[in-house]
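Trainee: quick one, structure for this:
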Amino acid sequence: MTNFQHTKDTHMALAQYHRWYQAYEVEMNDARIANQLDILDPEVEITSGHLGTTKGTDGIGERLLQFKGWRNAHHVQRANVERLNDTTLKLQADIHYQNIRPDESRYSYAITYTTELALQQDGLPKFTVVNIQPTGELGEFEFQDAYADNRGRSFMHYWLYLMETASTHQEAFKELLAPSFKLNLSTSAPVTTWEAFQAWLTTTASSVKDSAHTVKNFSAEQAADGTITVSVDFDWEGLTQAGEKMIAETHHEWVLENNLDERFARMKKMNVTQTVPFQVVK
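Mentor: As a prediction, this is how the structure comes out:
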C-alpha cells in the first residue's frame, strides 16, 4: 500500500528544494532574492564546503549578489525525503553543478545536499539546515541550462501537493493559475474559470479519502516567449471513501506562464489524457 503521507511530504520538500536553485539560475534582483529568503527559516544554518557555516538569513541577499553575471545550472540526479518527526523533514540529494563565470572560467562538480525542513502550520516547509558538500570534479562539460527544469519541477510538486490535500488547500491554487487559463481535464468539460475549477476540486476531493501521484518521464523546456512547456506522466493511486483501492495513469501536457519575480510559475494550459482509466482494483 502506498504511504500517502510520505508522498505529500516528498512533494512539499521538493517544491521548496527546486526553488533553492532558481535564484542562482537567472539574473538576480530584489524580488528573486526575496523569494529565496521565503524558503528559509530565519535561523537557518547553512554549511557550504570550504566556506564554513553561517546562521540566520541576515546578509544572505548581499552574499547572493556575488553571483551576478555567473551562469549556473543545477542538475538534480537523486533526491530522497523522509520524515524525522512530527515537525521536521529530511531531504538528501545529489546534483551535477555547472558554472561559467564572467571571466569565462568553467567549473563543474558533483555535490551532495543534506537538509532539514521545518513543517509549517500553513504553507510549505522551510529549510532549517542546509549542508552543501562537493564530492568531486566532473571535468569538461557542455553547459546545459537547468532553470526550466527546476522551475517546472517546483511548480509540479506544489501543484501535486495541493491536489492531494485539495479538501483543505483550495485557495492556494490561486497562486498557481494564470489570469486566463484553460484546463482540459480527463474527467470534465474544459475548465476556464476559478469557480469552475473550485467546483471540480470539491467534487474530486469528496470522491476520494486519499491519493498519491508518482512522477515519470518529466521534461520541461522554455519557449521563446518565456513560457515553460511541461510533459509528464503520473501513476495515480487513491482510496475511495469506502476504503477501496483505485489506480490510474495519466499523461499531462502543460504550458506555464512564468513571471520570474513570482514564487511559482502559473498554469495557463493543461491537457490531460488517461492512459489507464481511473478504476477500483482488488
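Trainee: can we go C-alpha only for contacts and neighbour counts from here?
Mentor: Noted.
Trainee: ranges for the helices of the stretch 151-282 of the chain?
Mentor: Taking DSSP state H, counting those that start in this stretch as the criterion, the stretch 151-282 of the chain carries its helices at 194-207.
Trainee: now do the strands in it.
Mentor: Remark: strands assigned in the stretch 151-282 of the chain by DSSP state E, counting those that start in this stretch are 177-184, 208-222, 228-240, 245-257, 266-281.
Trainee: which one of these lies closest to Phe4?
Mentor: strand 208-222 (5.8 Å; C-alpha to C-alpha).
Trainee: for the comparison step, fold the sequence that follows:
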Amino acid sequence: MAASIVQAEVTDLEIENSYHEKAALTQLLRWFQFYENADIGIANQLDILDENFSVTSPSGTATGHAEYQAAVAQFPSTWRNAHDLQTMTVTVNDDGTLSLTAEIIYSNLGMTDSLVAQRMGYDATLEYEDGDTLPKFTSMTITPVGASELEAFDDTYIQNRLSALVTYWIHLVEHPGRNPEPFKEILAPELDIKFSAEGNTITSYDGIAAWVAGPVSSLPVTRHVIGPISYTTLEPGRYEVEVGFDWQGIRPDGKRMTAKTEHRWIVTDEPNERFARVEMIRVETIEPFAVVE
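Mentor: Predicted structure coming up:
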C-alpha cells in the first residue's frame, strides 16, 4: 500500500490550477521517456514540442523540430539514461502559458567509463494550442547544478512511464472541460474498473464516459495530491501499480470537501504509444468524502 500523504493547506486558486500542474508534469515525464527507452519513437517526442521549440543544454542549442531531431540523433544508442525527478513547481502565467521549474538526478551509463550522475535543473515554458488537452513545450533550459552520489544505475523508464499515465489520468479528471474523449487512448481494450466496493464494474468506454458525466462532474473544481507511485512487474509490459490520493474539491456553494483513497491499477504498456493503458482499477477509501466545516 502506498504511503500516506501529508497535505498542506492550499488556496482556492491552487486547487483551481491543479490540472495545469498535472498537465506540465505529464509532459515532463514524457520528455524523460524518450531518452530512457529506444522504443519510444521520435514522433512521440515531437508530439510534446511546439514547432518552434528551443532547447539549451550542455550539449548545445536546438530550435525547431528539425534541429532538435538532428541533435538527438547524435547521441549514441548504446547510452542508458535515467531521470529521477526530485522537485517541480508550475506557475500559471497571466497569458495562460505555464512556467515549469524542476530538479532531477540524471544518471548515464556509456558517456564515460563509469557511472555519471548529476543534479540537473530544468526551466521550461509550455503553451496550450487550440483543441489540445495537453500543452506543448515552447522552450527549455537544462543546467547542471551539482554532482550526485549514486552507487548504481537505476533504470527509471517504467517508473516515469507509469507516473505519466497516473498524472495524465488525474489531469483529465481535474480538467474543467470534463471531456471523456481523451480517456480512450489510455484505456485497455478490456476493462475491469471499480471505484468503490458498492459501485458497478466499468467494462467499456461508455462506462467511463458516464462516470465523467456523473461523479467526476459533480464538483466544478477538484485537486489530487498524488502520493508515491510503486509498481510490480507482472510480466513484460504489464504492471500492478499502487498509489494514494489526497483529494480536495470545491462545491458550487464554495465549501470544500476532502477525501483520501488508495488505488491499485493493472497497466499495460506499448512504448510506441503516447501512454500506457489502464486495464483494471480498484479503490479503497481511507477517509470518506466529507465537507470541511
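Trainee: could I get the strands of the stretch 151-282 of structure 1 in a markdown table, plus columns for distance to Asp30 of structure 1 and mean neighbour count?
Mentor: Below are the strands of the stretch 151-282 of structure 1 laid out as a markdown table (distance: least, C-alpha to C-alpha, whole Å; neighbours: other C-alpha atoms under 10 Å):
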| stretch | distance to Asp30 of structure 1 | mean neighbour count |
| --- | --- | --- |
| strand 177-184 | 23 | 17 |
| strand 208-222 | 23 | 18 |
| strand 228-240 | 23 | 19 |
| strand 245-257 | 20 | 19 |
| strand 266-281 | 20 | 17 |
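Trainee: and of those strands, who's closest to Gly59 of structure 1?
Mentor: Across those, Gly59 of structure 1 has its closest neighbour in strand 266-281 (30.0 Å, C-alpha to C-alpha).
Trainee: relative to structure 2, what is the average displacement of that closest one?
Mentor: Compared with structure 2 after the fit, strand 266-281 of structure 1 shows a mean deviation of 0.9 Å (mean C-alpha distance after the TM-score superposition for structure 1).
Trainee: mind giving me the packing neighbours of that strand?
Mentor: Judged by 3 or more C-alpha pairs under 8 Å, 6 or more residues apart in numbering; DSSP states H and E, strand 266-281 of structure 1 is in contact with strand 177-184, strand 245-257.
Trainee: possible to save those strands as a markdown table with distance to Thr87 of structure 1?
Mentor: Compiled in a markdown table, these are given as follows (distance: least, C-alpha to C-alpha, whole Å):
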| stretch | distance to Thr87 of structure 1 |
| --- | --- |
| strand 177-184 | 29 |
| strand 245-257 | 29 |
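Trainee: for Ala118 of structure 1, find the nearest of these.
Mentor: strand 177-184 (26.4 Å).
Trainee: and Gly152 of structure 1, how many neighbours?
Mentor: For Gly152 of structure 1, the count of nearby residues is 30 (other C-alpha atoms under 10 Å).
Trainee: residue in structure 2 matching it?
Mentor: Matched to structure 2 by TM-score structural alignment, Gly152 of structure 1 sits across from Leu162.
Trainee: cool, and His96 of structure 1?
Mentor: So, by TM-score structural alignment, His96 of structure 1 is matched to Ile105.
Trainee: measure the residue mapped onto Val225 of structure 2 from structure 1 to Trp236 of structure 1 for me?
Mentor: Counting by TM-score structural alignment, Val225 of structure 2 lines up with Thr214 in structure 1. Using C-alpha to C-alpha, to the nearest Å, we find Thr214 of structure 1 at a distance of 6 Å from Trp236 of structure 1.
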